[in-house]
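In: Any chance you can model this:
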Amino acid sequence: MRPFAYARAATAEDAMAEHAAARDGDDARYLGGGTNLVDLMRLGVEQPSKLVDVTRLPYDRIERDPDGTLIVGAAVTNSALAADRTVRAEFPMLARAVLSGASGQLRNLATVGGNLLQRTRCPYFQDASKPCNKRDPGSGCPARDGEHRNLAILGHSSACVATHPSDMAVALAALDASVRVRGRGGERTIMLDDLYRLPGGDPRRDTTLDRGDLIIGVAVPPLRMPAAYRKVRERASFAFALVSVAAALDVRGGVVQDARLALGGVAHRPWRARAAEDALRGAAATGEAFARAADAELAAAEPLRDNGYKVPLARNLVVRTLTELAAEAEEGA
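Out: Next up is the predicted model:
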């Protein structure tokens, strides 16, 4: 492991100042739970010149705004988020998504901010002996012709076919969550759907954040319709999604009034299924309509040699989840 400097920040201003003072500002990293960053450092994939410890910052609370918006501090652990009574009662999709990720031990340590910023990755990215455009631009993407069974079918490029691993971020995308960020110009809010970027020709950057930006929290507006998170994986626990679905559905009189849908395990970022949502609004709440909506979204899929199975898997998971939610909505009407 490469030697690095370490600083512990007491305030957001301290953290940003320590980050800016690093020998190479692009090479400094904020350290929360470290469950992804430290692993990558051990593998020699990440080699920061400085770590700025932000675990002491006062962003470890879960609160409610008067309008019902849930405010989750960036330092809240995943376990605390999933166990919170308000989250379990009013945002069960989010709790389910968090509990679907990693192991109990990792959730006890991992933070909300760190979960959002974990690297989009594949086995080639994590193997420093292999070429990878995310680590070494222009070196190639061996996953395209190599092992890619679990990798992207949407939004990928010739430069990268890695998938974003977060379950929580998929649920937050469907919940229209926003991310609160402190940066050089002060505090600003970014919609979660705008936080992430697709790989394009340069997959090194996973997010749209500027150098030194610090995530301080997440805002989740109230959701007043049935919602669910479903995840398909190769084993029962501690596995990334092959495909996951975060969905919410408002059905009245057998007609879809509103819909939210996001997919995981299929792209370089949590994939907000806007085409499917547009197809659902005003449609009859039937399996046929749900299948047409899924097909509208998956028409853009470009599977590789060995991951074409993800297209029907995603389609079937969307239809099943929406069918369950439609039945729940009608029962509660």
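In: Could you use CA atoms for every contact and neighbour count after this?
Out: Noted.
In: can you list contacts of stretch 89-96?
Out: Stretch 89-96 is contacted from outside by 81-83, 87-88, 168, 171-172, 222-223, 227-229, 246, using C-alpha atoms under 8 Å, 6 or more residues apart in numbering.
In: Type out the ChimeraX command that picks the buried ones from these.
Out: Here is the ChimeraX selection string for the buried members of the contacts of stretch 89-96, based on 16 or more other C-alpha atoms under 10 Å:
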select :81,82,87,168,171,172,227,228,229,246
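In: how about CSV for the contacts of stretch 89-96, with distance to Gly265 added?
Out: Converted to CSV, those look like this (distance: C-alpha to C-alpha, whole Å):
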residue, distance to Gly265
Leu81, 22
Ala82, 21
Ala83, 24
Val87, 24
Arg88, 24
Met168, 12
Ala171, 13
Leu172, 15
Pro222, 26
Leu223, 24
Ala227, 19
Ala228, 16
Tyr229, 13
Ala246, 12
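In: Tell me which entries of the contacts of stretch 89-96 lie within helices.
Out: Leu81, Ala82, Ala83, Val87, Arg88, Met168, Ala171, Leu172 (DSSP state H).
In: What segments of the stretch 201-333 of the chain are strands?
Out: Taking DSSP state E, counting those that start in this stretch to define them, one finds strands in the stretch 201-333 of the chain at 214-220, 227-232, 243-252, 255-264, 271-272.
In: what inclination does the third one have with respect to strand 255-264?
Out: In this case it means strand 243-252. Relative orientation of strand 243-252 and strand 255-264, computed by axes from the mean of the first three to the mean of the last three C-alpha atoms, to 10 degrees: 170 degrees.
In: counting contacts, what elements does strand 243-252 pack onto?
Out: Judged by 3 or more C-alpha pairs under 8 Å, 6 or more residues apart in numbering; DSSP states H and E, the packing partners of strand 243-252 are helix 168-174, strand 227-232, strand 255-264, helix 310-332.
In: let's see this one next to it:
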Amino acid sequence: MRSFEYQRAVSVRDAVAMAGASQGRYLGGGTNLVDLMRQSVEAPHALVDVSGLSATIDETDDGGLLIGAAARNSDVAAHPVVRARYPMLARALLAGASAQIRNMATVGGNILQRTRCAYFYDASGSRCNKREPGAGCDAIDGLNRSHAVLGASDHCVATHPSDMCVALAALDATVHLTGPGGARSVALVDFHRLPGTDPQLETMLRPGELITAVELASGAAAQNSAYRKVRDRSSYAFALVSVAAGLELVDGRIADVRIALGGVAAKPWRAIGAEAVLRGQAPGQELFLMAAEVEMAGAAALSGNAFKIDLAKRTIAAVLGELSGDRA
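Out: Below is the predicted model:
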């Protein structure tokens, strides 16, 4: 690991000024960035510690929730309002990593964590366009069982590793940012980029911008929600496929539905196609599977991950069945 400068910010304005002056990176819990530095994937000249900034979790005037970017994952998962009104988010957080990591990891850092693709981490022996633009992608013809089946490109087939972000995508969360140009907000579903020809560009962050908070709206679909993660082992494993879904039923029909998928793309994948099929319909397994088929119609498998397509369809149907009471 190379030497670097370290500064601790006491306010958002302070953090933005420090990062601009030093061209530094923001440091939350360090559960991803420090790993990347150890593996020589990233080598920032300076770190600006923002872990002491806003960690509050407050209800908004319209019944939503504002979560400070420095809030620990474990605190968000245990918060009574999150558990009662946004159960998919609590479940997603508890499905991620280990208790020790959840106690350190922050909401802002979770949103910004980078792929766990083994080729991305192998800085000394593998080609990776995300790490070194133009180098190539060894995952395409390599060990790609855990890689993307939606939204991938000839330049990158990595997946986004976050469980929390899948729930946030389904909840229509808003990410609040502050940078040299002032404050702005971006919808979580628009915050992460698909790889295209520039997989090194992973988010919509502008230079020097800091995530300050995440905001959730209220709603019946958010309250009647669930998160299911399918993985190779029950602890400390990333999703092969995950589904965050919320369902509102009125007079026996689906009045509102929110679905997002994890483990299948370079960003949390909002299942817009499936949602369109479901709205206004009477719930049932045949309908759920039809919606899942529509959503996965554009999926493209690599040599080792074709199983993900059918697994995603069955998981979507299973979670919707759980929420509607219509299990297969």
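In: According to the alignment, which residue of the first structure corresponds to Lys308 of the second structure?
Out: Using TM-score structural alignment, the equivalent of Lys308 of the second structure in the first structure is Lys310.
In: measure its match to Leu154 of the first structure for me?
Out: To Leu154 of the first structure, Lys310 of the first structure is 10 Å away according to C-alpha to C-alpha, to the nearest Å.
In: Between the two, which contacts overlap?
Out: Val266, Pro303.
In: still on that earlier bit, and the match of Lys308 of the second structure, what does it touch?
Out: Ile153, Leu242, Val243, Val266, Pro303.
In: got it, and Leu151 of the first structure?
Out: Cys122, Val161, Ala162, Thr163, Gly265, Val266, Ala267, Asn307.
In: Closest one to Gly282 of the first structure out of those residues, please.
Out: Nearest to Gly282 of the first structure out of the contacts of Leu151 of the first structure is Val266 (C-alpha to C-alpha; 26.7 Å).
In: The second structure: which residue goes with the closest one?
Out: Using TM-score structural alignment, Val266 of the first structure lines up with Val264 in the second structure.
In: So for Thr207 of the first structure, which of the strands of the stretch 201-333 of the first structure sits nearest?
Out: Nearest to Thr207 of the first structure among the strands of the stretch 201-333 of the first structure is strand 214-220 (11.7 Å), distances taken as C-alpha to C-alpha.
In: Tell me the residues of the second structure aligned with the closest one.
Out: Strand 214-220 of the first structure corresponds to residues 210-216 in the second structure, going by TM-score structural alignment.
In: from what I can see Met1 of the second structure touches Leu36, true?
Out: No. If you go by C-alpha atoms under 8 Å, Met1 of the second structure and Leu36 don't touch, sitting 9.7 Å apart.
In: among the helices and strands packed on strand 243-252 of the first structure, which is the most enclosed?
Out: A comparison of these by mean neighbour count, using mean count of other C-alpha atoms under 10 Å, puts helix 168-174 on top with a mean of 28.
In: ok, and what's touching that helix?
Out: 93-94, 97-98, 101, 115-116, 192-193, 220, 229, 245-248, 260-264, 270-272.
In: That one against the second structure, how far on average?
Out: For helix 168-174 of the first structure, the mean deviation from the second structure after alignment is 0.4 Å (mean C-alpha distance after the TM-score superposition for the first structure).
In: residues in the second structure aligned with that helix?
Out: With TM-score structural alignment as the criterion, helix 168-174 of the first structure aligns to 164-170.
In: before we move on, back to that, how close does the match of Lys308 of the second structure sit to Asp84 of the first structure?
Out: Separation of Lys310 of the first structure from Asp84 of the first structure (C-alpha to C-alpha): 33 Å.
In: and what of Val170 of the first structure?
Out: To Asp84 of the first structure, Val170 of the first structure is 19 Å away according to C-alpha to C-alpha.
In: Now which residue in the first structure aligns to Val319 of the second structure?
Out: Using TM-score structural alignment as the criterion, Val319 of the second structure maps onto Thr321 of the first structure.
In: and its match, what does it touch?
Out: Per C-alpha under 8 Å, 6+ apart, neighbours of Thr321 of the first structure: Ala228, Arg230, Val245, Ala247.
In: at 6 Å what do you get?
Out: Listed by C-alpha atoms under 6 Å, 6 or more residues apart in numbering, Thr321 of the first structure has no contact partners.
In: gap between Ala239 of the first structure and Asp202 of the first structure?
Out: On the measure of C-alpha to C-alpha, Ala239 of the first structure and Asp202 of the first structure end up 27 Å apart.
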